[in-house]
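S.K.: only geometry, no sequence info:
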């Protein structure tokens, strides 16, 4: 059993592994507190649209959005568009995240690598990647390549900066102790540097997830023939405000789901850290 598993499960007094059991804490008043504000907004939204304070053209009622959701589900278009958008987002996250992680680690551990690439990366980072959409369309057209490029570019820099910062700020005393105990460079990186940089890496990942969905929304709205952004853009042309709002809510839900998954992975990977227990 690894140190991650021991920290996550714990041991009882007899020395046997104690497996954590799910609790009903999420259903207590304290557990339901984070949902109080969204529910309040939802109730006010429905009430104001029902009495005519908010026009349906400006913001349709939640019931109208729910009806649009049902219609899109029944037609099968919504499931297809969500699958396409999710695939694009994950592909961009994979490409940009791997490149950013590799560059962050390389520049964090190697002074030569930092001198060669960091200045160039910082210059590229200051260019708004969404402003490159006209140029990207000229390069790749409106196919999948343009969306992959933009999403990967948006994800790359948050992952890079936080990985670089995390590697550079690992406790030097721990590194020196590892050297005293005779650890090789590879073992020192695997046992000391990488675990010490993980909290910062996960911060970069969570920030990159927000950039990922933001980039995808814009790229799909401008140049796409499928996906949630295309669904919203098509609904705008036909003045279907309920479908446009539905598209935004789906983006918000997918973003929240991605953040929940990343936080769960963070807690599991950092179970050895007292701050994450």
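M.R.: Arrived safely, thanks for sending. None of the values given here were measured: they were computed from a predicted structure.

S.K.: hey, let's count contacts and neighbours off CA atoms from now on
M.R.: Will do.

S.K.: for this structure, which segments count as helices?
M.R.: Under the criterion DSSP state H, the chain contains helices at 3-9, 29-32, 36-50, 62-75, 77-109, 111-125, 133-140, 144-168, 172-180, 185-188, 194-222, 228-237, 241-269.

S.K.: quick one: these as a markdown table, columns for mean neighbour count too.
M.R.: Rendered in a markdown table, the data for these read as follows (neighbours: other Cα atoms under 10 Å):
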| stretch | mean neighbour count |
| --- | --- |
| helix 3-9 | 15 |
| helix 29-32 | 10 |
| helix 36-50 | 13 |
| helix 62-75 | 15 |
| helix 77-109 | 20 |
| helix 111-125 | 13 |
| helix 133-140 | 14 |
| helix 144-168 | 25 |
| helix 172-180 | 13 |
| helix 185-188 | 13 |
| helix 194-222 | 21 |
| helix 228-237 | 20 |
| helix 241-269 | 17 |
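
S.K.: okay, these in TSV with distance to residue 277 next?
M.R.: Output for the helices of the chain, formatted as TSV (distance: least, Cα to Cα, whole Å):
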stretch	distance to residue 277
helix 3-9	7
helix 29-32	18
helix 36-50	26
helix 62-75	39
helix 77-109	25
helix 111-125	34
helix 133-140	43
helix 144-168	20
helix 172-180	21
helix 185-188	24
helix 194-222	13
helix 228-237	37
helix 241-269	7
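
S.K.: for comparison:
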């Protein structure tokens, strides 16, 4: 029999195995007394606290505000990053003008710019969305630009020999060639939006999941803090799964190890 070298067949909902195993270990450690509840509350306590937060509406309100911030930052960051990548990837002049500043920004963490952004924009929603968008835009730019410039030059030569116009070239060569990199960037951008959200919601915020966690820290409510972490984790896992699902449909023509 021929030996299989690939990772094997996919199992439906197989990606849930890791999180389920993690929760099982957490639950067992809590039940056996290995975890001090003052340091890390057990799953049962966290579930009870989550139910209380849902019943009084705090969790839903905070989650909606956090989703709005992350969503706006993700939208503006993706649009900006892709637009800059297209300019730099399809034009030599655009590359000279855009790539240098973006590489400099890549070396400067968005969090390092917080003091300056607070001076410019204050501590309101505009600053929070801007911080998230900056991190997202860099991830989108780097991956989309790399995908655009990595298109095989023979495909470009073939398009020229077929006398495709600019629009046909973009639709039949550029878009299919850049989509894999775009989706890699989008997955990283989604993660970046949640990371940025966690930070900005603990800087003079008055609402959101991060604010709820910050308030819980003042009163040593580890169960509320863990509820917030779980919500962030669920948001991140579901958003990544959504991007994966869209990627699988859009790039169904590819045959890869991930298929």
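M.R.: Nice, thanks for sending it over. It should be emphasised that the depicted structure is a prediction, and the values quoted were computed from it without experimental measurement.

S.K.: what TM-score comes out when they're superposed?
M.R.: Comparing the chains after superposition, counting by TM-score structural alignment, normalised by the length of the second structure, produces a TM-score of 0.91; 250 aligned residues with a Cα RMSD of 1.8 Å.

S.K.: tell me who's in contact with residue 251 of the first structure.
M.R.: If you count contacts by Cα atoms under 8 Å, 6 or more residues apart in numbering, residue 251 of the first structure has them with 213, 217, 228.

S.K.: likewise for residue 272 of the first structure?
M.R.: For residue 272 of the first structure, the residues meeting the contact criterion (Cα under 8 Å, 6+ apart) are 3-4, 7-8.

S.K.: which one among these gets closest to residue 102 of the first structure?
M.R.: Distances from residue 102 of the first structure to the contacts of residue 272 of the first structure, taken as Cα to Cα, are shortest for residue 4 (23.7 Å).

S.K.: test my guess that the closest one contacts residue 267.
M.R.: No. With contact defined as Cα atoms under 8 Å, residue 4 of the first structure does not reach residue 267; the gap is 10.1 Å.

S.K.: and residue 221 of the second structure, what pairs with it in the first structure?
M.R.: When the first structure is aligned by TM-score structural alignment, residue 221 of the second structure is paired with residue 240.

S.K.: ok so, going back, could the contacts of residue 272 of the first structure go into TSV alongside distance to residue 64 of the first structure?
M.R.: Putting these into TSV (distance: Cα to Cα, whole Å) gives the following:
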residue	distance to residue 64 of the first structure
3	51
4	47
7	48
8	44
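
S.K.: tell me which of these persist in the second structure.
M.R.: Checked against the second structure using both residues aligned by TM-score structural alignment, their matches' Cα atoms under 8 Å, the contacts of residue 272 of the first structure keep none of their contacts.

S.K.: what's the closest of these to residue 25 of the first structure?
M.R.: Using Cα to Cα, the contacts of residue 272 of the first structure come closest to residue 25 of the first structure at residue 8, 17.9 Å.

S.K.: trace that closest one over to the second structure, please.
M.R.: Structural alignment (TM-score structural alignment) places residue 8 of the first structure against a gap in the second structure.

S.K.: how about residue 8 of the first structure, nearest residue that isn't a chain neighbour?
M.R.: residue 271 (5.5 Å; Cα to Cα, 6 or more residues apart in numbering).

S.K.: isn't the one you found right up against residue 264?
M.R.: No. Look at residue 271 of the first structure against residue 264 with Cα under 8 Å: they stay out of range, at 10.5 Å.

S.K.: separation between the match of residue 221 of the second structure and residue 54 of the first structure?
M.R.: Going from residue 240 of the first structure to residue 54 of the first structure by Cα to Cα, to the nearest Å gives 16 Å.

S.K.: ditto for residue 217 of the first structure
M.R.: For residue 217 of the first structure relative to residue 54 of the first structure (Cα to Cα), the value is 26 Å.

S.K.: now the counterpart of residue 64 of the first structure in the second structure: how far from residue 229 of the second structure?
M.R.: Using TM-score structural alignment to pair residues, one finds that residue 64 of the first structure aligns to residue 45 in the second structure. Applying Cα to Cα, one obtains 14 Å for the distance of residue 45 of the second structure from residue 229 of the second structure.

S.K.: now residue 72 of the second structure
M.R.: As defined by Cα to Cα, residue 72 of the second structure lies at a distance of 21 Å from residue 229 of the second structure.

S.K.: equivalent analysis for residue 223 of the second structure, please.
M.R.: Residue 223 of the second structure sits 10 Å away from residue 229 of the second structure when distances are taken as Cα to Cα.

S.K.: likewise residue 222 of the second structure?
M.R.: For residue 222 of the second structure relative to residue 229 of the second structure (Cα to Cα), the value is 10 Å.

S.K.: centroid residue for the first structure?
M.R.: The centre of the first structure sits closest to residue 209, judged by Cα atoms, centre = their mean, with a distance of 2.1 Å.

S.K.: right, and that residue touches residue 157 too?
M.R.: No. In terms of Cα under 8 Å, residue 209 of the first structure does not count as a neighbour of residue 157; the distance is 11.8 Å.

S.K.: tell me which residue of the first structure lines up with residue 89 of the second structure.
M.R.: Residue-level alignment of residue 89 of the second structure against the first structure, with TM-score structural alignment as criterion, gives residue 108.

S.K.: actually, residue 129 of the second structure.
M.R.: So, by TM-score structural alignment, residue 129 of the second structure is matched to residue 148.

S.K.: just give the nearest non-adjacent residue to its match, would you?
M.R.: Using Cα to Cα, 6+ apart and skipping the chain neighbours, the partner closest in space to residue 148 of the first structure is residue 92 (5.1 Å).

S.K.: give me every residue that touches that neighbour.
M.R.: Each residue near residue 92 of the first structure by Cα under 8 Å, 6+ apart is listed here: 147-152, 155, 212.

S.K.: ok, the counterpart of it in the second structure to residue 26 of the second structure distance?
M.R.: Residue 92 of the first structure maps onto residue 73 of the second structure when the alignment is built from TM-score structural alignment. Distance, residue 73 of the second structure to residue 26 of the second structure, using Cα to Cα: 33 Å.

S.K.: hmm, residue 232 and residue 220 of the first structure touching each other?
M.R.: No. Counting by Cα under 8 Å, residue 220 of the first structure does not reach residue 232; the two are 9.1 Å apart.

S.K.: returning to that earlier point: OK, contacts around the match of residue 89 of the second structure?
M.R.: Neighbour list for residue 108 of the first structure: 114, 163-165, 167-168 [criterion: Cα under 8 Å, 6+ apart].

S.K.: pretty sure residue 25 of the first structure is touching residue 33, no?
M.R.: No. At 11.4 Å, residue 25 of the first structure does not count as touching residue 33 under the criterion of Cα under 8 Å.
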